[in-house]
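Peer 1: for reference, the sequence and a predicted model appear below.
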Amino acid sequence: MTELVATEAGQARITWRRARDARMVLAVSHGAGGGVEAGDLQALAEALPRHGVTVALVEQPWRVAGRKVAPAPKTLDAGWRGIWPTVSRQGLPVISGGRSAGARVACRTAGELGAAAVLALSFPLHPPGRPERSRVEELTSVTVPLLVVQGANDPFGRPEEFPAELRPAAVVPHADHGLAVPERAPLTRSDALDLVTAAVTAWTATLL
């Protein structure tokens, strides 16, 4: 099921993958360079409903409008705030999640929106090659349970670059920012996605 939601930033689109006996909702959005067709988002939407978690794949208004470049962070946050009444209308706890830029939005807004937890996929700790431009304060602002899933070779922040208390709890070996692995890696793309879904599924079980 897909629905359009009006926000201050324009119309967002939510694609629902519902659990039969849902006990929680994961609202998860995409990054600045892609949409909800990203492999990790689709894998989570396929796997989590079997474990009592309804997944809401959220396309930010700029993507729905067909624009190629993501707007400023404050506009992304406005779009996310706008979809929140819809993803929380069932009265279930909602995990605020996203990949890359979407993970930043989830972290920045978790407190004000009353998120039950935050899922950060491929959190962009800094621009590639610019570790001095750290965004770690967005992670430290999260006061609810937080799961960071990171590729071992992510140029936006390798796991060892995170502060010890914020080290990614789930690391995909050999993976880049898109959680893709090179052909020469000892694991396949499918293996990498299985690691992601297993880690997120186990984590959500601790929240239920």
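Peer 2: Nice, thanks for sending it over.
Peer 1: please make it C-alpha for all contacts and neighbour counts, starting now.
Peer 2: Noted.
Peer 1: any idea how many residues pack against Leu4?
Peer 2: 16 (other Cα atoms under 10 Å).
Peer 1: what helix or strand is Thr197 on?
Peer 2: Per DSSP states H and E, Thr197 falls inside helix 189-207.
Peer 1: and that helix, how far from the chain's centre?
Peer 2: The chain centre lies 13 Å from the centre of helix 189-207; the measure is Cα atoms, centre = their mean, to the nearest Å.
Peer 1: run through who's touching stretch 28-43.
Peer 2: Applying Cα atoms under 8 Å, 6 or more residues apart in numbering, the external contacts of stretch 28-43 come out as 55-60, 63, 69-70, 96-103, 179, 193, 196-197.
Peer 1: picking that back up, list the helices and strands the helix holding Thr197 packs on?
Peer 2: Packing partners of helix 189-207 (3 or more Cα pairs under 8 Å, 6 or more residues apart in numbering; DSSP states H and E): helix 39-47, strand 146-151, strand 170-172.
Peer 1: ok, now with 10 Å
Peer 2: Contacts defined by 3 or more Cα pairs under 10 Å, 6 or more residues apart in numbering; DSSP states H and E place helix 189-207 against strand 24-29, helix 39-47, strand 53-59, strand 117-121, strand 146-151, strand 170-172.
Peer 1: below is an additional structure, to be compared with the one above:
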Amino acid sequence: MPETLVDQEEVPLLWSRVNQKVATLVLAHGAGAPMDSTFMEQITEALVSQRIEVVRFEFLYMAERRVSGKKRPPSPQVQLLDTWKQVIDLVRQSTHAPVAIGGKSMGGRMASLIADECNAAALVCLGYPFYAAGRPERPRIEHLASLQTSTLIIQGERDALGNRETVEQYVLSNQIRIEWISTANHDLKPLKSSGLTHSQSIEKSAASIAHFLASAQA
């Protein structure tokens, strides 16, 4: 897959470009893994096969970890959101197409907090962290009740940060659609008993995202 790393004002953008693209999707990584983690590579490859142009980037704390080799906790939320806004501006300067945003876990959650403000074309979350591990009594869903951006959440049924039994009790915006992956965990990896491999789960998710983005822009 053709990829281009563009250094833009301290936020490198990794473009995975396609011909006759269906949509442009900016994807942020999760709290503990970089933009080129195995999961991010797999979902990007699967999305590109669906003619989705993917743009990846790293929050500052992760970029610093790449240089120093030392693990760092995520930056304060205000800094993460500032980076997201900067990235959206940079991507919009480089394409005339509508820009959808989203990401894995924390990256998707941060995108959901600014999707309306930034007038994103759509929002895609992969393994949304509805609550911290072991803390379902403290959901992070207040803003999701009033979200106006067309949203697709791909969620594993046994996700430790938002399982199906718990999440289906929430009252969420009617702009949000959740697609459940049978028996899958936070990385969308299903149990062997499901008959679905991890690769098939990723491919299925990418096909759903491509259909969603095409419909969102129709």
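Peer 2: Thanks, I have the structure now. If you're wondering where the values come from, they're calculated on a predicted model, not measured in any experiment.
Peer 1: once they're superposed, tell me the TM-score.
Peer 2: The TM-score (TM-score structural alignment, normalised by the length of structure 1) is 0.88; 204 aligned residues with a Cα RMSD of 2.1 Å.
Peer 1: on that earlier part again, including distance to Leu208 of structure 1 and mean neighbour count, could the helices and strands packed on helix 189-207 of structure 1 go into a markdown table?
Peer 2: A markdown table is the format used below for these (distance: least, Cα to Cα, whole Å; neighbours: other Cα atoms under 10 Å):
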| stretch | distance to Leu208 of structure 1 | mean neighbour count |
| --- | --- | --- |
| strand 24-29 | 7 | 28 |
| helix 39-47 | 16 | 19 |
| strand 53-59 | 9 | 28 |
| strand 117-121 | 11 | 27 |
| strand 146-151 | 14 | 25 |
| strand 170-172 | 19 | 22 |
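Peer 1: got these as a markdown table, with distance to Pro186 of structure 1 columns?
Peer 2: Below are those laid out as a markdown table (distance: least, Cα to Cα, whole Å):
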| stretch | distance to Pro186 of structure 1 |
| --- | --- |
| strand 24-29 | 29 |
| helix 39-47 | 19 |
| strand 53-59 | 30 |
| strand 117-121 | 22 |
| strand 146-151 | 14 |
| strand 170-172 | 12 |
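Peer 1: looking at those, which is nearest to Arg17 of structure 1?
Peer 2: strand 53-59 (5.1 Å; Cα to Cα).
Peer 1: average gap between the closest one and structure 2?
Peer 2: Strand 53-59 of structure 1, aligned to structure 2 and superposed, deviates on average by 1.4 Å (mean Cα distance after the TM-score superposition for structure 1).
Peer 1: next one: that strand to chain centre, how far?
Peer 2: With Cα atoms, centre = their mean as the basis, strand 53-59 of structure 1 stands 10 Å off its chain's centre.
Peer 1: run through the neighbouring helices and strands of that strand.
Peer 2: When contacts are defined as 3+ Cα pairs under 10 Å, 6+ apart, strand 53-59 of structure 1 packs onto strand 2-7, strand 10-17, strand 24-29, helix 39-47, helix 73-87, strand 94-99, helix 189-207.
Peer 1: of those, which is nearest Ala175 of structure 1?
Peer 2: Closest of these to Ala175 of structure 1 is helix 189-207, at 7.7 Å (criterion: Cα to Cα).
Peer 1: in structure 2, point out the residues matching that closest one.
Peer 2: Aligned by TM-score structural alignment, helix 189-207 of structure 1 falls on residues 198-216 of structure 2.
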